[in-house]
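*Asks:* sequence unknown, structure follows:
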């Protein structure tokens, strides 16, 4: 059985309440979770207090403790994990702001995955979260595509399949969402 099939089988067993399945799942997904975490932390300021390992562990704990999260397959699992990582980073940024007088210091994250190859810049992580929330209110599918592409690092073909839309529609939504975010963050 392929690794993807094994992950899906373990996810199904875990959602059925088998505790052994969760223990068997972590070694299979850990390296990919660390890659997603490293990607999310790559644009953060230097000296960030969260390491990829810490981010993976915190996100995995949140995912494991969420009874409503029952991913059916590997893609859904990594999409949910990326969302939990984003939540951990947002919570971390909020806590850091609360610790500062007036909360003026914010963590910056690059939008290199959202930008064209010839542009560069940084954006406030809390501002990005707020812009994503606005996008989600206007168009939940576009916000989901940003999460899956930017935070989870999924390819358009995987996003399209996960959302049950064509690759062309996913690509169009990605372009519109990217433009919306740039406007909100400008």
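*Replies:* The structure has been received and is ready for your questions. The structure presented is a predicted model; accordingly, all values stated were derived computationally and were not measured. Numbers count the residues shown, from 1 in each chain.
*Asks:* going forward, measure contacts between C-alpha atoms and count neighbours the same way
*Replies:* OK.
*Asks:* Can you tell me the SS state at residue 123?
*Replies:* Classification of residue 123 into helix, strand or coil gives strand, according to DSSP: H, G, I helix; E, B strand; the rest coil.
*Asks:* residues contacting it?
*Replies:* Applying Cα atoms under 8 Å, 6 or more residues apart in numbering to residue 123 gives the contacts 108, 109, 110, 111, 185.
*Asks:* this is the other structure I want to compare:
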């Protein structure tokens, strides 16, 4: 993670977490917050550039290799747009390459180092500067679940591995900040803002 000399040298911010963690809501609120001071571009994965890959990934179940390469294709398709936006302001992304490490790596058992190299290739070595991991337990995820897409409908054991993987990534990378997503939206958001202002 690169060292910053001033606040806006951290320009690529990702929100991560298992499904139903609330990361999408918090990412949107944080984008609104930063837009008072900076040009802000909010994006999401899958679907940073096109809805084609998102529709494919969420509408049906794929084997784990096909799923992986669909996510990588989506990420490679969107990276040029993200890089362009980074020259104009701050990019806030609902998910990033770390989702692949957590879901396809720890969740599906694909080698983490192999996935990291694939993502380096897909993104031209573009990694988020700051990652907010909105962490919830599995009971909370189940309580918040209603209709589930192809990813969300995977087993509870799968999501247990994904959550554990995220926490291992947070221990490994110093640009990760873990936030308790079981709190109210306002409390979660305020913690994100407090961390951001302390950087």
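*Replies:* Received the coordinates, thanks. Since this is a predicted model, take the numbers as computed values, not measurements.
*Asks:* And the TM-score between these chains?
*Replies:* Overlay of the two chains. TM-score (TM-score structural alignment, normalised by the length of the first structure): 0.32; 103 aligned residues with a Cα RMSD of 5.3 Å.
*Asks:* Switch the contacts of residue 123 of the first structure over to JSON lines; also include secondary structure, distance to residue 173 of the first structure and neighbour count.
*Replies:* Formatted as JSON lines, these follow (DSSP: H, G, I helix; E, B strand; the rest coil; distance: Cα to Cα, whole Å; neighbours: other Cα atoms under 10 Å):
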{"residue": "108", "secondary structure": "strand", "distance to residue 173 of the first structure": "25", "neighbour count": "19"}
{"residue": "109", "secondary structure": "strand", "distance to residue 173 of the first structure": "22", "neighbour count": "19"}
{"residue": "110", "secondary structure": "strand", "distance to residue 173 of the first structure": "21", "neighbour count": "19"}
{"residue": "111", "secondary structure": "coil", "distance to residue 173 of the first structure": "17", "neighbour count": "21"}
{"residue": "185", "secondary structure": "helix", "distance to residue 173 of the first structure": "18", "neighbour count": "14"}
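*Asks:* Which positions in the helix ranked longest in the second structure come out as buried?
*Replies:* For the second structure, the helix reaching the highest residue count under DSSP state H is reported as helix 64-86. For helix 64-86 of the second structure, a neighbour-count test (16 or more other Cα atoms under 10 Å) marks 67-68, 70-72, 74-79, 82, 85-86 as buried.
*Asks:* Please identify the one among the contacts of residue 123 of the first structure that lies nearest to residue 59 of the first structure.
*Replies:* The shortest approach to residue 59 of the first structure among the contacts of residue 123 of the first structure belongs to residue 109, at 18.3 Å (Cα to Cα).
*Asks:* separation between that closest one and residue 94 of the first structure?
*Replies:* Shown here: residue 109 of the first structure relative to residue 94 of the first structure, a distance of 14 Å by Cα to Cα, to the nearest Å.
*Asks:* same check, this time on residue 64 of the first structure
*Replies:* Here residue 64 of the first structure is placed at a distance of 23 Å from residue 94 of the first structure (Cα to Cα).
*Asks:* next one: residue 142 of the first structure
*Replies:* When distance is defined by Cα to Cα, residue 142 of the first structure is 25 Å away from residue 94 of the first structure.
*Asks:* And residue 84 of the first structure, by the same measure?
*Replies:* Using Cα to Cα, we find residue 84 of the first structure at a distance of 15 Å from residue 94 of the first structure.
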